[in-house]
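A.B. asks: fold the following.
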Amino acid sequence: MKKIIVLIFILFVGGASAYYFSSSSDTLPLTLYGNVDQRQVHLAFIDSERVKDVYVQEGDKVSSGQLLAKQETRRLEDQIRIQEEKLKSSRIQLQKMLNGSRPEEIKKAEAELEIAVAQQVLAQKDFDRIRKLWTQSKGQAVSRQILDEAEQSLNSAKSKVKGAENSLALAVKGPRAEDIDQQRAVVGSNENELQLLSNKLKDAELRSPSDSTVTRRLLEPGDMANSQKTAFSLTVNDPLWVRAFINEVEMSKVALGDKAEIITDAYPDNPIIGSVSFISSAPEFTPKSVETEDLRTSLVYEIRFSVKGNHPELKLGMPVTVRFLSVHQ
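C.D. replies: Model prediction:
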C-alpha cells in the first residue's frame, strides 16, 4: 500500500511540473537575436582639385548642411570673374540692339544722304556739259576718255546715293529680329556658363547631407580629391534600427508596430524600446552573423525594429537581444 501511495505521489508531482513548465513556456516573451544597423554615407568631391581645409575629425557629430571640407577655388574664382565680364558685355550689346539707332545716328545718315545727292547732282551736270561739247564738236573739243570719266563719276555718285539711302533705312529700322535673337542666345549661353561655374564653386564645399557621425576621415589638406576618392564616411544618426531574423512559426506572433526591448551585453539592465517597422515577405537562410537557437539552415524572415532618439551606446554591428513585450496568440 505504501508503494502505491508513493507511486501516485510521484505521478502527481510529475504531471503538475509538466503542466507548470508547459504553460509557463507559452507565456515566456518571444526573444530574437540580431545586430544594430545604421545607414552609412560615403562622401566625395565632384570635381578634381586640391583639398584646402578640413573642418571635422573622426567621431565628431555633424548636422545637416554643416561644412566638412573645402577645395582650392582660386582658379575657379578667376574663371567666374572673366565670365561675369563676358556676360556683362553681351548684355550691353543686346540692350544696344533693343534700343535701336540713336537720333544722332539717324541724323548723321540723313546728312550723308544729302551729301551723296549733292555730289550726284554735280556729277550729272558735269557729265551733261561734257557730253554736249563732245556731241557738238564731234569729238574735237573733248576726247572720248574725258566723256567716259565723267560718266563713271556720275555712276559712282548714284551708287553713293543708293548706299546712303540704305544706311538711312537701316538706321531708322534698327537691328534685324534675327540679329537680336542671336544676341539673346549669346547672353543665354554666357548666363548658363556662369551658372555652371557657380555650381562648381558650391561643389567645392563638401557638406553633410544629414545629422550624422564622422566615422572615417580619408582626406587631408593638400590631398588631391576627385569623385572616385572618398573624403568622409558618415553614419546617419537617425533613423537607427536593429535587424533580426524570425522563423515562420514565430512570425505569426508579431505584427508591425509591436514594441520590444533591445538589450545589449554592455548595458543589460538598461533596455531600449523599439518597434517593429519592417517584416520581410521573402524567406532566406539565417546569416552566419546571427545567433539563434534554431539550425542555421532553417528559413527565416528579416525583421527590423526602429529605435527613436539618440542612443550612442548602440554601435554599428553590435549584437543585441530583442525581447518582445507582448506577442499575438
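A.B. asks: going forward, measure contacts between C-alpha atoms and count neighbours the same way
C.D. replies: OK.
A.B. asks: and residue 89, how many neighbours does it have?
C.D. replies: Using other C-alpha atoms under 10 Å, residue 89 has 14 neighbouring residues.
A.B. asks: for residue 329, same thing?
C.D. replies: 8.
A.B. asks: quick one: contacts for the residue lying closest to it once chain neighbours are set aside?
C.D. replies: By the measure of C-alpha to C-alpha, 6 or more residues apart in numbering, the closest residue to residue 329 outside its immediate chain neighbours is residue 253, 5.9 Å from it. Listed by C-alpha atoms under 8 Å, 6 or more residues apart in numbering, the contact partners of residue 253 are 327-329.
A.B. asks: does residue 253 count as helix, strand or coil?
C.D. replies: Reduced to three states with DSSP: H, G, I helix; E, B strand; the rest coil, the structure at residue 253 is coil.
A.B. asks: ranges for the strands of the stretch 51-200 of the chain?
C.D. replies: With strands called from DSSP state E, counting those that start in this stretch, the stretch 51-200 of the chain shows them at 61-62, 67-71.
A.B. asks: pick the most deeply packed of those.
C.D. replies: Scoring the strands of the stretch 51-200 of the chain by mean neighbour count under mean count of other C-alpha atoms under 10 Å gives strand 67-71 as the most buried, with a mean of 21.
A.B. asks: quick one: residues in contact with that one.
C.D. replies: For strand 67-71, the external contacting residues (C-alpha under 8 Å, 6+ apart) are 49-56, 204-208.
A.B. asks: starting at the chain centroid, how far to stretch 269-285?
C.D. replies: Its chain's average C-alpha position is 34 Å from that of stretch 269-285, according to C-alpha atoms, centre = their mean, to the nearest Å.
A.B. asks: neighbouring contacts of it?
C.D. replies: Everything outside stretch 269-285 that qualifies as a contact, by C-alpha under 8 Å, 6+ apart, is 255-264, 296-308.
A.B. asks: run this one through as well so I can compare:
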Amino acid sequence: MTDQTKDASQTQPSSGQIPPRKSGKLWLIIGCILVICAGFGGFRLWHYFEHKNDLPPHIEGSNGRLEMTRFDVAAKYAGRITDLSFHEGDVVQTGQILAHQDDSELRAQRDAAQANFEQAQESVRRAEAEQAAAHASTGLAAQQLMHTKQMVAQSLVSDMELQNSQTAYTTRKLSEEASQHNVAAAKEAVKAASAQIAGLDANLAEMTIRAPTSGQIEYRIAEKGSVLGQGGRLASLLDPSDIYLTVFFESAVAGKLHVGDEARIKLDAMNDRLVPAQISFVSPEAQFTPKFVETKTEREKLVYRVKLRIMPDTVHRLGGVLKAGMTGIGYVRTEPSAQWPSLKSDRG
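C.D. replies: The predicted model follows:
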C-alpha cells in the first residue's frame, strides 16, 4: 500500500510546475514570436537602408549644417573695456554702440593738441601783424629812396645819401619778405595742429565700438574691465540674411554643378518642405570629407565643397525660423530637367 502511494505521488506534478507537454508548447510560442519580431525588425531595417537614399534621377543629396556669414567685432586700438551694452543672442543694427574703451589718455592728448592749435593761431596773428608793419616800413623806405633820387638829381644831397636810402629800402624789403614766410609757416603750423586734432578725434571715435553690420550676436568674447590689444576681438556677429548650407560631393557630381544653379535644402526641423536655394560656390580643389561627417568611410573620400545659399527674400519670408547649426540635406541637380524630391517646396 505504501509503495503504491509512493509511486502515485512520484507520477503527480508538484504544485507550481508546468507539465512537460505544456512547457514545450509555451517555448514554441515564444520562439515563434521572437522569430516574427526579428523578421519584422530585419525587414524594417532593410527597407530603411534600401530606400533612405532613394532620389529622383539626376538628383544628388548631401548632409550639411546651416551657416551664417560671421563678422568679428574688434577693437581698432588697445584699451580697457569700460562698459558693454549687449548680450549673446541680441539683434543689433549697423552702427549700434556695443562697448566703450577707456579714452582718458587720448583725451589728454587731444587737449594738448588743442592747446598747440590755439598757440599756432596766435602765432599766425603775430606774424601777420609783423608782416603788416614790415610792409609799411618798406613803403616808407621806398618813398625815402624816391625822394633822395630827386634830391641827387638836383645836386642837393650826395651820392652817399642815395646809397644809404637804397640800402634801407633793400633791408626793409627783405624784412617784409621774411615776415611773409613767417606768416606762411605759422599757417602751416595751424594746419598741422588741426590735422592732429582731427586724427585724435577719429581715434576717440574708434574707442566707441559699434556693430559693423546688422545681425545677431553669436558670442560675447570680452567682458567689462578686459584689456583688449590692438585688433582684439570683442564679439562675433552673425548676418542672418546671408545663410548657406555647406555640403560635399564627389567629383562625378561636383563637375556637373555651376554657380547660380538651383538647389534645395531639407532641414531636419522642417521635414515637410524643401527650402529653395542657389549654388553660390563650388570649390576648385578636392579635400577629404571633414570629421563631422558621420562615418569613417565617408571621411576617407575625396570630395568638393559646395555652398548652397538661401536667398534673402526666402530668409525674410521664413521669418527667423532658420538658425545657424541646423542640420539638413542639400539637394542639387546634375541635369537641369530633373525633378526635385516630392516634398512641399517653400516658395511662399
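A.B. asks: fetch the TM-score of the aligned pair.
C.D. replies: The TM-score (TM-score structural alignment, normalised by the length of structure 1) is 0.65; 258 aligned residues with a C-alpha RMSD of 3.7 Å.
A.B. asks: turn the strands of the stretch 51-200 of structure 1 into CSV, columns for distance to residue 198 of structure 1.
C.D. replies: Converted to CSV, these look like this (distance: least, C-alpha to C-alpha, whole Å):
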stretch, distance to residue 198 of structure 1
strand 61-62, 25
strand 67-71, 14
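A.B. asks: show me what contacts the residue nearest to the spatial centre of structure 2?
C.D. replies: Using C-alpha atoms, centre = their mean, the residue of structure 2 that lies closest to the mean C-alpha position is residue 71, 1.1 Å off. Under the criterion of C-alpha under 8 Å, 6+ apart, the contact partners of residue 71 of structure 2 comprise 212, 236-239.
A.B. asks: which residue in structure 1 lines up with it?
C.D. replies: Alignment note (TM-score structural alignment): residue 71 of structure 2 maps to residue 41 of structure 1.
A.B. asks: next, that match: secondary structure please.
C.D. replies: Counting by three-state DSSP, the backbone at residue 41 of structure 1 sits in strand.
A.B. asks: how about whichever residue in structure 2 pairs up with residue 308 of structure 1, nearest residue that isn't a chain neighbour?
C.D. replies: In structure 2, the position corresponding to residue 308 of structure 1 is occupied by residue 311, as judged by TM-score structural alignment. Distances taken as C-alpha to C-alpha, 6+ apart place residue 277 nearest to residue 311 of structure 2, at 6.3 Å, with adjacent residues excluded.
A.B. asks: the one you found matches what in structure 1?
C.D. replies: Residue correspondence to structure 1 (TM-score structural alignment): residue 277 of structure 2 is matched to residue 274.
A.B. asks: same thing with residue 9 of structure 2?
C.D. replies: Under the pairing rule here (TM-score structural alignment), residue 9 of structure 2 has no equivalent within structure 1.
A.B. asks: relative to residue 240 of structure 2, how far out is residue 9 of structure 2?
C.D. replies: Between residue 9 of structure 2 and residue 240 of structure 2 the distance, using C-alpha to C-alpha, to the nearest Å, works out to 85 Å.
A.B. asks: of those two, who's got more company?
C.D. replies: Each of residue 9 of structure 2 and residue 240 has its neighbours counted (other C-alpha under 10 Å); residue 240 has more, 21 against 11.
A.B. asks: wait, a strand at the more buried one?
C.D. replies: Yes: the assignment for residue 240 of structure 2 is a strand, going by three-state DSSP.
A.B. asks: that one touches residue 68, doesn't it?
C.D. replies: Yes: under the contact definition of C-alpha atoms under 8 Å, residue 240 of structure 2 touches residue 68, with a separation of 6.2 Å.
A.B. asks: quick one: the helices in structure 2?
C.D. replies: In structure 2, the segments counted as helices under DSSP state H are 2-11, 20-51, 104-153, 159-206, 251-254, 296-299, 312-318.
A.B. asks: tell me which of these sits nearest to residue 90 of structure 2.
C.D. replies: With C-alpha to C-alpha, the closest approach to residue 90 of structure 2 among the helices of structure 2 belongs to helix 312-318: 17.9 Å.
A.B. asks: same for the closest one, what does it pack against?
C.D. replies: Counting contacts by 3 or more C-alpha pairs under 8 Å, 6 or more residues apart in numbering; DSSP states H and E, the secondary-structure elements packed against helix 312-318 of structure 2 are strand 233-249.
A.B. asks: so the strand it packs on matches what in structure 1?
C.D. replies: Going by TM-score structural alignment, strand 233-249 of structure 2 lines up with residues 230-246 of structure 1.
A.B. asks: distance from the chain centre to the matching stretch, please.
C.D. replies: Stretch 230-246 of structure 1 has its C-alpha centroid displaced from the chain centroid by 23 Å (C-alpha atoms, centre = their mean).
A.B. asks: hmm, back to that, distance check, the residue nearest to residue 311 of structure 2 against residue 331 of structure 2.
C.D. replies: Relative to residue 331 of structure 2, and taking C-alpha to C-alpha, residue 277 of structure 2 is found at 9 Å.
A.B. asks: likewise for residue 293 of structure 2?
C.D. replies: Distance, residue 293 of structure 2 to residue 331 of structure 2, using C-alpha to C-alpha: 17 Å.
A.B. asks: the more surrounded of the two?
C.D. replies: A count of neighbours by other C-alpha under 10 Å puts residue 331 above the other of residue 293 of structure 2 and residue 331, at 24 against 13.
A.B. asks: the more buried one matches what in structure 1?
C.D. replies: For residue 331 of structure 2, the aligned position in structure 1 is residue 323, judged by TM-score structural alignment.
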